[in-house]
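**Q** What follows is a protein structure lacking sequence information:
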């Protein structure tokens, strides 16, 4: 790995954290249980995040955004996830959907689509996975065929976060099937384009407030200006995007784990057994010590990856995968331990840690399973 200057969150980063934490405590956390129970989009959280410019903080000032750097954006996602994992997918998926444009989009394309996202008038999703192309994304069957000076798209995308709610979608499609990964291109598709439709929302274990649906593309006609970057470079663009946005999933995992640890600490201080607080028992203290240590290790790795994302360092691929993999495994462990610390109370919906445990699981799966992350990491190590 490269020698990279040390980093630390600045006073400005900490001010962002404090402001976002206060907002989430007041306007996001109170709705988290209802959002999960009803599997409904967290509209109140979205409205609050938009009003405070936390819905898409990464959008540059050029396009009307606040221009938050990668670390500040990670901190926002962490703080929202601490209160409600479903709501944290608003800033996280807005970054995922728009990152291909920021990396390779033309000035005209970016101005047209990033400006309304920055203004809170639209959301952006990312369409890579398909029914038969998950980890093996290069095997996608969605096709884009030239049609005059434009393109015609046909195919199905699966596991699309915030599908149906988002107005815009970055869609990856094969433009030259014979070339495999080298024949994939990226396009912007609008929700209102003729031929675009959505499947029923998936019934999921966690993050229930963030809709996950199939996206159907039935003879969708796009002008040539909707191509993102260079034809045939879409797969490389998809991987470059994930290098950056795996950091956001790591941040989400850190936030979920922090929320669970916070609640567990409060509970063990108040809960009394055998005539004393259970926080006085060494076995409980050892669990808390391990939880806090692993959580802070994941946070520091996530922040280190965010710093590399901001600079687009050559070792970002390693750090993005490492942060996502380590933080999501940590989140699953910490939330499970939080349930254990609450005992029977941890297992019922009257208390939030069972929700956090369910929400944590997806962080080990999406944006590349942790098995795929380990493949990525090993390849980087063996280079």
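**A** Alright, I've got the coordinates. Model, not experiment: these values are computed from the prediction.

**Q** switch to C-alpha atoms for all contacts and neighbour counts from now on
**A** Will do.

**Q** quick one: which helix or strand includes residue 301?
**A** helix 282-311 (DSSP states H and E).

**Q** any chance you could map the helices in the chain?
**A** For the chain, the helices defined by DSSP state H occupy 11-27, 29-38, 43-51, 70-83, 85-104, 107-118, 234-270, 282-311, 316-342, 353-361, 370-382.

**Q** for residue 349, what are its contacts?
**A** residue 355 (C-alpha atoms under 8 Å, 6 or more residues apart in numbering).

**Q** measure it to residue 361 for me?
**A** 17 Å (C-alpha to C-alpha, to the nearest Å).

**Q** So residue 157 sits against residue 214, correct?
**A** Yes - look at residue 157 against residue 214 with C-alpha atoms under 8 Å: they come within range, at 5.5 Å.

**Q** So which of these two has more stuff around it?
**A** residue 157 (27 against 23; other C-alpha atoms under 10 Å).

**Q** I'd like to know how far the more buried one sits from residue 94.
**A** 18 Å.

**Q** same thing with residue 166?
**A** 9 Å.

**Q** Tell me which of those two has more neighbours.
**A** Neighbour tally, residue 166 and residue 94, criterion other C-alpha under 10 Å: the higher count belongs to residue 94, 27 against 22.

**Q** one more structure, for comparison:
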């Protein structure tokens, strides 16, 4: 547990985000889902308030907010609707990659397209140990690299103008590089996203011997692995915060519904099974929030166990968002599956989010591996 009191500035910024989520994002959620993208007027509004630049480094014109501030704001935005927030264009998860890179590692060309141009980045990480099913192959030639195959489903892939990719080449060395669609061509295969997150432009990207030069390489070997590890640690916490916003929205909606609907002349909430389920939902939300704040603070303070905190937090958030949104649908009974009520969309978006960013078992396995490695190190010493 940590003792944390938001600053007045954080409280004010978060309240603006909550108001935007309740009054704009939630009201437009169904229309955005039907269209498969977020309306440009809402994007302009969110961008004007600075919510798309929170993670971007200040050297590229971003706000570079601490994670502890960002998680509060993202929770507030996703109280409106997770799918809509995941559909916002911009640097996306790539902002975290740029955030952990040094100024020397950001090429002038990259700096230009981020600061001067309207670009959307899709971040693809397919390292062999974590993605044994990856069908992307990278080969190094005498003076260039060639990328072939198809990526996993990636958020913003359908509308991306640039890609940041981290994979191992044919020699087993980790390579982190960026591609520009104006000179590196790739094909977009829209995913069957009938489940959820339809606004998030999720797609698989195909590459047919796509060549790129060494000046598009960001980092190689240990440097690339370090950037990927640090970036993913941040991404996990930011995504967990978004899931927390969805959890809180589903909890509040289900609580109000059961408190105002009656059966046998008394509110549904007074039935023991319902009150037990609501209580457990509350505990899940509070536990996930505590984990997120603890992990965000650890990352901001550059704590040595930050990655472990992030993996544990993502596992808890995945588990929590599935339970809370499923419970909300069940508590509404038959109405839970009707589009007139938002909980069915929230449940579908939660399931899609977990699939997109890794199932609970993956994070539990990786965290367990870390703990075993630390134990073995102590025994050897």
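**A** Arrived safely, thanks for sending. If you're wondering where the values come from, they're calculated on a predicted model, not measured in any experiment.

**Q** How alike are these chains, TM-score-wise?
**A** Superposed pair, TM-score by TM-score structural alignment, normalised by the length of structure 2: 0.87. Supporting alignment: 373 aligned residues with a C-alpha RMSD of 2.8 Å.

**Q** Mean deviation, the helix holding residue 301 of structure 1 versus structure 2?
**A** In the superposition against structure 2, helix 282-311 of structure 1 averages 1.5 Å from its aligned positions (mean C-alpha distance after the TM-score superposition for structure 1).

**Q** Using neighbour counts, pick out the buried residues of that helix.
**A** 287-288, 291-292, 294-295, 297-309 (16 or more other C-alpha atoms under 10 Å).

**Q** which one in structure 2 is aligned with residue 39 of structure 1?
**A** In structure 2, the residue matched to residue 39 of structure 1 (TM-score structural alignment) is residue 36.

**Q** Find the nearest non-adjacent residue to that match, please.
**A** Distance criterion C-alpha to C-alpha, 6 or more residues apart in numbering; nearest residue to residue 36 of structure 2, sequence neighbours excluded, is residue 199 at 4.5 Å.

**Q** measure that neighbour to residue 86 of structure 2 for me?
**A** Counting by C-alpha to C-alpha, the separation of residue 199 of structure 2 from residue 86 of structure 2 is 7 Å.

**Q** Please apply the same query to residue 243 of structure 2.
**A** Counting by C-alpha to C-alpha, the gap from residue 243 of structure 2 to residue 86 of structure 2 is 11 Å.

**Q** Looking only at neighbour counts, state which of these two leads.
**A** Neighbour comparison, residue 243 of structure 2 and residue 86: the larger count goes to residue 243, with 30 against 24 (by other C-alpha under 10 Å).

**Q** What residues does the counterpart of the more buried one in structure 1 make contact with?
**A** Mapped onto structure 1 by TM-score structural alignment, residue 243 of structure 2 lines up with residue 253. Residue 253 of structure 1 is in contact with 78, 81, 327-328, 330-331, 360, 363, counting by C-alpha under 8 Å, 6+ apart.

**Q** What does residue 26 of structure 1 correspond to in structure 2?
**A** Per TM-score structural alignment, residue 26 of structure 1 is aligned with residue 23.

**Q** so who does its match touch?
**A** By C-alpha under 8 Å, 6+ apart, the neighbours of residue 23 of structure 2 are residue 80.

**Q** how does it look with 10 Å?
**A** Listed by C-alpha atoms under 10 Å, 6 or more residues apart in numbering, the contact set of residue 23 of structure 2 reads 17, 80.

**Q** do residue 317 of structure 2 as well
**A** 236-237, 239-244, 247, 284-285, 287-289, 291-292, 311, 323, 354, 360.

**Q** what residue of structure 1 takes the place of residue 281 of structure 2?
**A** Residue 281 of structure 2 maps onto residue 291 in structure 1, by TM-score structural alignment.

**Q** returning to that earlier point: got the contacts of residue 253 of structure 1 as CSV, with distance to residue 103 of structure 1 columns?
**A** Formatted as CSV, the contacts of residue 253 of structure 1 follow (distance: C-alpha to C-alpha, whole Å):
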residue, distance to residue 103 of structure 1
78, 23
81, 26
327, 25
328, 26
330, 30
331, 30
360, 29
363, 24
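
**Q** Thought residue 342 was touching residue 261 of structure 1, still the case?
**A** No - the criterion here is C-alpha atoms under 10 Å, and residue 261 of structure 1 misses it with residue 342 at 11.0 Å.

**Q** hang on, the earlier thing: now the helix holding residue 301 of structure 1 against helix 234-270, angle please.
**A** Counting by axes from the mean of the first three to the mean of the last three C-alpha atoms, to 10 degrees, helix 282-311 of structure 1 lies at 150 degrees to helix 234-270.

**Q** picking up where we left off before, tell me the residues that contact both of residue 261 and residue 342 of structure 1, please.
**A** Counting by C-alpha under 10 Å, 6+ apart, the common neighbours of residue 261 of structure 1 and residue 342 are 267, 353.

**Q** Give me the more crowded residue out of these two.
**A** Higher neighbour count among residue 261 of structure 1 and residue 342: residue 261, with 25 against 20, using other C-alpha under 10 Å.

**Q** Distance of that one relative to residue 337 of structure 1?
**A** Plainly put, residue 261 of structure 1 is 9 Å away from residue 337 of structure 1 if you go by C-alpha to C-alpha.

**Q** Repeat that for residue 180 of structure 1.
**A** 44 Å.

**Q** Also residue 284 of structure 1?
**A** 10 Å.

**Q** likewise residue 171 of structure 1?
**A** 39 Å.

**Q** quick one: which of the two has more around it?
**A** Comparing residue 171 of structure 1 with residue 337 by other C-alpha under 10 Å, the one with more neighbours is residue 171, at 26 against 22.

**Q** In structure 2, what residue corresponds to that one?
**A** In structure 2, residue 171 of structure 1 lands on residue 165 (TM-score structural alignment).

**Q** That match against residue 175, yeah?
**A** Yes - using C-alpha under 10 Å, residue 165 of structure 2 is in contact with residue 175, at 8.0 Å.
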